[in-house]
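*Asks:* coords below, sequence missing:
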């Protein structure tokens, strides 16, 4: 199982790869790009861990249940 402190190193490696792959191009919209790549699978995995219980999943995520439902609709998660 990955340790929590492995996550920042994983993100740093991914961003290093991204910047290297730009090959001189100017980056734009990095925050939105990363969030769109991470948020949907995060929500799906937490919902799976919570056995589909949206109230529990929202608690695990530290967000309001209505916010979770809005994000689920945004990503087409049922």
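*Replies:* Nice, I can see it. If you're wondering where the values come from, they're calculated on a predicted model, not measured in any experiment.

*Asks:* rest of the way, CA atoms for contacts and neighbours
*Replies:* Fine.

*Asks:* Report back the residue of the protein that's furthest from centre.
*Replies:* residue 24 (26.9 Å; C-alpha atoms, centre = their mean).

*Asks:* any idea which helix is longest in the protein?
*Replies:* What stands out as the longest helix in the chain, according to DSSP state H, is helix 30-49.

*Asks:* One more to weigh against that first structure:
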């Protein structure tokens, strides 16, 4: 079975989110989506970098201090 591209998974879930709203207006969607995607991204990258924050920050294209702040925000350290 070929896995779906991440973009397709996100699109499907957003469509389901709007269906579940039942006509209600969404609120702060960008913030919600970033938080939902960011935590598993950080978890997987940290796992594959074997906990090396410098390497993980480089892979993510962000500053190590920014990575550390995000790890704290998501209670991953």
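*Replies:* Perfect, thanks for sending it. Quick caveat: nothing in here was measured; it's all calculated off a predicted structure.

*Asks:* returning to what we had before: state the next helix or strand along the chain beyond the longest helix of the first structure.
*Replies:* Later in the chain than helix 30-49 of the first structure, the nearest helix or strand by DSSP states H and E is helix 54-61.

*Asks:* Contacts for that next one, please.
*Replies:* Contact with helix 54-61 of the first structure is made by 46, 47, 49, 50, 64, 65, 68, 69, as judged by C-alpha atoms under 8 Å, 6 or more residues apart in numbering.

*Asks:* Let me know the helix or strand that residue 23 of the first structure is in.
*Replies:* Short version: residue 23 of the first structure belongs to no helix or strand, going by DSSP H and E.

*Asks:* swap in residue 13 of the second structure?
*Replies:* Per DSSP H and E: helix 6-21 holds residue 13 of the second structure.

*Asks:* ok, average deviation of that helix from the first structure?
*Replies:* On superposition with the first structure, the mean distance recorded for helix 6-21 of the second structure (mean C-alpha distance after the TM-score superposition for the first structure) is 0.7 Å.

*Asks:* Quick one: distance of that helix to the chain centre.
*Replies:* Distance of helix 6-21 of the second structure from its chain centroid, counting by C-alpha atoms, centre = their mean, to the nearest Å, is 15 Å.
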